[in-house]
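Colleague: Sequence unavailable; structure follows:
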């Protein structure tokens, strides 16, 4: 259908009975007596149909837009309701001289009921796999290889960027520590100290 650019309701209806519009009358099979009102009616009907179609298209577009916004809002709420791992914020402060010991509340409750005993135990002694090498027994090459795999794995699990950078910075500093340049015992000593700290 021809798209009208001008509203015919705002135009002055020409006199289609004039000889200049004879071709128009012949194409539309109008007699010379009744062309004006009929042609004007057709123009108005075409304009009204065009306005109705444009209004419906705009309403459909608005409805689809609102529907998409609602769907996006539902997705955002689903993401917000997911139980993500909550980590404390990190800062660039130095290493503390005293490391705080945190314990779950149920442990204190069972200590009061004398169901738990307090004892210190090395982490490497409670490993479930017999193939796990204790940190103190790792060679420097094994430690370097494990460090690279460790960094790649925490990036795959989408750790917070600050925590990933801090871990990589720590391992880089450990790799480039002056003690590592001591040929005889430096790297072994570093690995042993790190095992004690962890």
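Modeller: Received the coordinates, thanks. Everything numeric in this text was worked out from a predicted model, so none of it was measured. Residues are numbered from 1 along each chain as shown.
Colleague: okay, CA-based contacts and neighbour counts for the rest of this
Modeller: OK.
Colleague: measure stretch 25-42 end to end?
Modeller: Taking C-alpha to C-alpha, to the nearest Å, stretch 25-42 runs 13 Å from one end to the other.
Colleague: which helices and strands does the helix or strand harbouring residue 39 pack with?
Modeller: Residue 39 belongs to helix 35-81 when assigned by DSSP states H and E. With contacts defined as 3 or more C-alpha pairs under 8 Å, 6 or more residues apart in numbering; DSSP states H and E, helix 35-81 has no helix or strand neighbours.
Colleague: Can you name the next helix or strand after that helix?
Modeller: Counting by DSSP H and E, what follows helix 35-81 is helix 105-112.
Colleague: Could you pull out the buried residues of the next helix or strand after that following helix?
Modeller: Per DSSP H and E, helix 105-112 leads on to helix 140-156 as the next helix or strand towards the C-terminus. Using 16 or more other C-alpha atoms under 10 Å as the test for burial, helix 140-156 gives residue 147.
Colleague: Next SSE downstream of helix 140-156?
Modeller: helix 161-175.
Colleague: Pull out the buried residues from that next one.
Modeller: 163, 164, 167, 168, 171, 174, 175.
Colleague: so can I have CSV of those residues showing distance to residue 79?
Modeller: What follows is the buried residues of helix 161-175, written out as CSV (distance: C-alpha to C-alpha, whole Å):
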residue, distance to residue 79
163, 21
164, 22
167, 27
168, 28
171, 32
174, 37
175, 38
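Colleague: let's bring in a second one:
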């Protein structure tokens, strides 16, 4: 609505019965049947009064709005010195840890799964390759022992960069265990325990279902693969999985992912050759060469 430029209280009703409006009155009386001069005067007066009333209401509302706006502006200017402090408080509130609610009717389960190290979970959280050993019983025990023996100085923070954002994390989450065992050197029992634990944590950390299911199918295919029935079969399959899983992570990082659950027979034969070469190299007298 347009602003009312003048206070209606300052305006007086014109004298519609006076000589200034005589021509207007005469024109209406001449063209409108049964209209007298007095009727025309009342019509003009009523129309002016209606317009004046509307302007008075608009003026009063305008005055209230102007006073409110002036009060808001004064409040804003008064609050300006505290604006920076308020902004800093909002930022601090955003960074403040949030405590989730809990189900009052829910109790703890009968077993608590062993927890891998912060280093391993961070790798998994960032979709990076991490050795299966961290998810074995031995790896979880090692993580618990390291956490229990950690000194105050070891609880230091280190800079990290994720998606061009620099932040702080506990330095311990960057440290690989000195006891880590490569996948190729794991026992079958260690591999079986670790792969189940890793799948659980992948799901908890929000890995896509497609990726988790593909990796689960990969390990199931290896468990049921005919190669396991052969001499050194478990070692061959472990060798295959150690190389293929590393390649899978590397290809995912380069956006060249493949279906890891599809077992490649040629690669399985190469893994078999590597194992048998290692077996032959470990036999006594391997260095003795006949010249005959």
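Modeller: Cool, the structure landed. All of these numbers come straight from a predicted model, not from anything done at the bench.
Colleague: Quick check: TM-score for this pair?
Modeller: The TM-score (TM-score structural alignment, normalised by the length of structure 1) is 0.34; 127 aligned residues with a C-alpha RMSD of 6.1 Å.
Colleague: coming back round to it: can you tell me which of the buried residues of helix 161-175 of structure 1 is nearest residue 22 of structure 1?
Modeller: residue 164 (83.7 Å; C-alpha to C-alpha).
Colleague: Would you mind measuring from that closest one to residue 35 of structure 1?
Modeller: Distance from residue 164 of structure 1 to residue 35 of structure 1, by C-alpha to C-alpha: 82 Å.
Colleague: Need the residues that contact stretch 266-279 of structure 2.
Modeller: The contact list for stretch 266-279 of structure 2 (C-alpha atoms under 8 Å, 6 or more residues apart in numbering) reads 232, 235, 236, 237, 239, 240.
Colleague: Next, check those residues against the helices and list the overlap.
Modeller: 235, 236, 237, 239, 240 (DSSP state H).
Colleague: Reformat these as CSV; add distance to residue 272 of structure 2.
Modeller: Output for those, formatted as CSV (distance: C-alpha to C-alpha, whole Å):
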residue, distance to residue 272 of structure 2
235, 8
236, 5
237, 8
239, 8
240, 8
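Colleague: Return the two entries of those residues that lie farthest from one another.
Modeller: Going by C-alpha to C-alpha, the pair spanning these furthest: 235 and 240, at 8.6 Å.
Colleague: overlap in contacts of these two?
Modeller: Common neighbours of residue 235 of structure 2 and residue 240 (C-alpha under 8 Å, 6+ apart) do not exist.
Colleague: looking just at contacts, which helices and strands does the longest helix seen in structure 2 meet?
Modeller: Secondary structure of structure 2 per DSSP H: the longest helix is helix 37-79. Secondary-structure packing of helix 37-79 of structure 2 (3+ C-alpha pairs under 8 Å, 6+ apart): helix 22-31.
Colleague: Return the list of helices and strands in contact with the helix it packs on.
Modeller: Counting by 3+ C-alpha pairs under 8 Å, 6+ apart, helix 22-31 of structure 2 packs on helix 37-79.
Colleague: quick one, the helix it packs on and helix 22-31 angle?
Modeller: 120 degrees (axes from the mean of the first three to the mean of the last three C-alpha atoms, to 10 degrees).
Colleague: After helix 37-79 of structure 2, which helix or strand is next? Please name it.
Modeller: By DSSP H and E, the next helix or strand past helix 37-79 of structure 2 is helix 83-95.
Colleague: hmm, who's touching that next one?
Modeller: Contacts for helix 83-95 of structure 2 (C-alpha under 8 Å, 6+ apart): none.
Colleague: now that helix and helix 37-79, what's the angle there?
Modeller: 70 degrees.
Colleague: in helix 83-95 of structure 2, what's buried?
Modeller: Going through helix 83-95 of structure 2 with 16+ other C-alpha under 10 Å, nothing comes out buried.
Colleague: Would you mind identifying the next helix or strand past it?
Modeller: helix 118-125.
Colleague: which other helices and strands contact that next one?
Modeller: Using 3+ C-alpha pairs under 8 Å, 6+ apart: helix 118-125 of structure 2 touches helix 188-204.
Colleague: Report all helices and strands that the helix or strand following the helix it packs on contacts.
Modeller: Downstream of helix 188-204 of structure 2, the next assigned helix or strand under DSSP H and E is helix 209-223. The helices and strands touching helix 209-223 of structure 2, judged by 3+ C-alpha pairs under 8 Å, 6+ apart, are helix 188-204.
Colleague: The helix it packs on versus helix 118-125: what angle between them?
Modeller: 60 degrees.
Colleague: Show me what helix 188-204 of structure 2 is packed up against.
Modeller: By 3+ C-alpha pairs under 8 Å, 6+ apart, helix 188-204 of structure 2 packs against helix 118-125, helix 137-149, helix 209-223, helix 233-253.
Colleague: Of the ones you listed, which is nearest residue 37 of structure 2?
Modeller: Using C-alpha to C-alpha, the nearest of these to residue 37 of structure 2 is helix 209-223, at 90.0 Å.
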